[in-house]
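# Okay, sequence plus prediction incoming.
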Amino acid sequence: MAPLNVSMSSKFTQIPPISSTKPLFTLTNPLVSFPGHSSPQLLKCQIKSQENFLFSLCESVTKTSFLALVSASLFFVDPALAFKGGGPYGSEVTRGQDLTGKDFSGKTLIKQDFKTSILRQANFKGAKLLGASFFDADLTGADLSDADLRSADFSLANVTKANLSNANLEGALATGNTSFRGSNITGADFTDVPLRDDQRGYLCKVADGVNPTTGNATRDTLLCN
């Protein structure tokens, strides 16, 4: 985008007393050069009274010039707002957020980033979460039943009292202090999930069922004796 060149030559009238209803000051003869225009466009701006502080663009600004000003202003937006409403893997920002009780059921959230988010009682029933990251997330009481969690990252995550029935966790990561205590894992597939010995031992005590998608018995995928 061509640069917006602005040269200002302004005269300011004396600021009147607060009680005055006259304009605080008038900005006259600022020359604004817009791409595609052979000569500068005259822009007159006036700051209204102290009571309302309204700003107006005068009639001399053409529609094209106004659009150019709006486009140029985008370069001065706070960078922190640039990702509002859009994350790297989906339509929403979901990393480091409090998403307690949020409904993601049935959604396609492949490689979605939920790192460090609070997802207590969140509903992921039947969601496609291949490669999604739940690194250091709190999934206490979350519903992950029937979810496709292949290659998902549960490292350091709290997955206690969650519903993982019939979920497919093939190749998922569960390193560090990941905990599945109190979770329903009936029919879940833990094939190639690297579990700590204490977690594997605990899950084997409650393991039951066969995953309806892979046909694998939960106890077999956990390598239970």
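Cool, the structure landed. Residues are numbered from 1 along each chain as shown.

# rest of the way, CA atoms for contacts and neighbours
OK.

# where's the closest residue to residue 55 other than its chain neighbours relative to residue 202, distance?
Using Cα to Cα, 6 or more residues apart in numbering and skipping the chain neighbours, the partner closest in space to residue 55 is residue 47 (5.2 Å). Per Cα to Cα, to the nearest Å, residue 47 is found 70 Å from residue 202.

# Which of the two has more residues huddled nearby?
Neighbour count, other Cα atoms under 10 Å: between residue 47 and residue 202, residue 47 has more, with 17 against 14.

# one step back: can I assume the residue nearest to residue 55 is in contact with residue 25?
Yes - using Cα atoms under 8 Å, residue 47 makes contact with residue 25 at a distance of 6.3 Å.

# how far away is residue 63 from residue 57?
Residue 63 is 11 Å from residue 57, by Cα to Cα.

# what about residue 68, which SS state?
Look at residue 68: counting by DSSP: H, G, I helix; E, B strand; the rest coil, its state is helix.

# Number of residues surrounding it?
Counted with other Cα under 10 Å, the neighbours of residue 68 add up to 15.

# same question, residue 57
The burial count for residue 57: 12, using other Cα under 10 Å.

# putting a second one here so we can go through both:
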Amino acid sequence: MPVAQQETPQIEKNKLIRGETGHRRRSSVSRGKRISSSYEATGVISHPHTSVSVASFFKHIDSELPEPQRTRQLLIWCSNRAMNSELADQAPQVSSSRRKSTNSGKDPPPLSTTQTDILKRTEESLIHMLAERKADTNVYGGAGSQSGDGRPLKENEQNVKNRMREARFNGHIQQKSVHAAMEKRKRALAAWKAKGMERASAEDLDDWGIVLGEASKRNLSST
């Protein structure tokens, strides 16, 4: 029986992380769905009102979307807000006194008109790449992940160390198991000899050779 969409573990996890409850206002949910899916329906990228702070963007994204899609929508809105803020600071009508007050020696110098146009086109291109799903926004990663330039990502150093420790500990455990089996066999042979029941036979000596051979192989593999 398929699980209802609102009951999937990922959605419940998302709601717990954001501290949401099942009594969230329907109007807010509907608004988030309309804004988040407007580009697929109309080809127009909708943005929150300028009165909405960047910290509140997540409230206007459909909570039922998968995390990669929510991330894409958040990047689109943040990029657009950053672009508008940068273009506003570079606008010709901005007074020189304002520029002087905001430039404490650490900010870059104002851009020329040509540079501003290039910046705007670049940022708009990035926003459209995100909206058209041409940029990967997968937040989960996984085995075989690659960096942006196509190179395989370096394996986590801690994972490598953990595997080395696991192999070393498994080698110790196997070695102890072999030694325990040898000691058990030795005690059994000693008990038989003490009771005068029988001496160690050729078959017993062969068993000893097999056990010793396995022990030496395991020691070599662990090193």
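Ah, there it is. Quantities reported herein were computed from a predicted structural model and do not represent experimental measurements.

# After superposition, what's the TM-score here?
TM-score for the superposed pair, counting by TM-score structural alignment, normalised by the length of structure 2: 0.22. Supporting figures: 87 aligned residues with a Cα RMSD of 5.8 Å.

# re the thing from before, and the gap between the residue nearest to residue 55 of structure 1 and residue 204 of structure 1?
73 Å.

# now residue 33 of structure 1
Going from residue 33 of structure 1 to residue 204 of structure 1 by Cα to Cα gives 73 Å.

# what does residue 71 of structure 1 give?
When Cα to Cα is the yardstick, residue 71 of structure 1 and residue 204 of structure 1 sit 60 Å from each other.

# what does residue 70 of structure 1 give?
Counting by Cα to Cα, the gap from residue 70 of structure 1 to residue 204 of structure 1 is 61 Å.

# more neighbours, the two?
Legend: neighbour count by other Cα under 10 Å for residue 70 of structure 1 and residue 204, higher for residue 204 (19 against 10).

# Secondary structure element for that one, which one?
Using DSSP states H and E, residue 204 of structure 1 sits in helix 197-206.

# Give the next helix or strand downstream of that helix.
Counting by DSSP H and E, what follows helix 197-206 of structure 1 is helix 218-221.

# So residue 160 of structure 2: helix, strand or coil?
Assignment for residue 160 of structure 2 (three-state DSSP): helix.

# neighbours around it, how many?
For residue 160 of structure 2, the neighbour count with other Cα under 10 Å is 11.

# Spit out the contact partners of it.
Residue 160 of structure 2 sits next to no residue when contact means Cα atoms under 8 Å, 6 or more residues apart in numbering.

# How about the contacts made by residue 171 of structure 2?
218, 219, 221, 222.

# so the second one is in which element?
Think residue 219 of structure 2. Under the criterion of DSSP H and E, residue 219 of structure 2 resides in helix 202-222.

# Let me see the ranges of the helices in structure 2.
9-17, 26-36, 38-42, 67-90, 96-102, 113-131, 157-194, 202-222 (DSSP state H).

# Out of those, which one sits most buried?
helix 67-90 (a mean of 17; mean count of other Cα atoms under 10 Å).

# by contact count, what packs against that one?
When contacts are defined as 3 or more Cα pairs under 8 Å, 6 or more residues apart in numbering; DSSP states H and E, helix 67-90 of structure 2 packs onto helix 113-131.

# what's residue 130 of structure 2 in contact with, if anything?
Residue 130 of structure 2 touches 72, 73, 75, 76, 136, counting by Cα under 8 Å, 6+ apart.

# Go again with 6 Å.
By Cα atoms under 6 Å, 6 or more residues apart in numbering, the contact set of residue 130 of structure 2 is empty.

# Cool, thanks, talk later.
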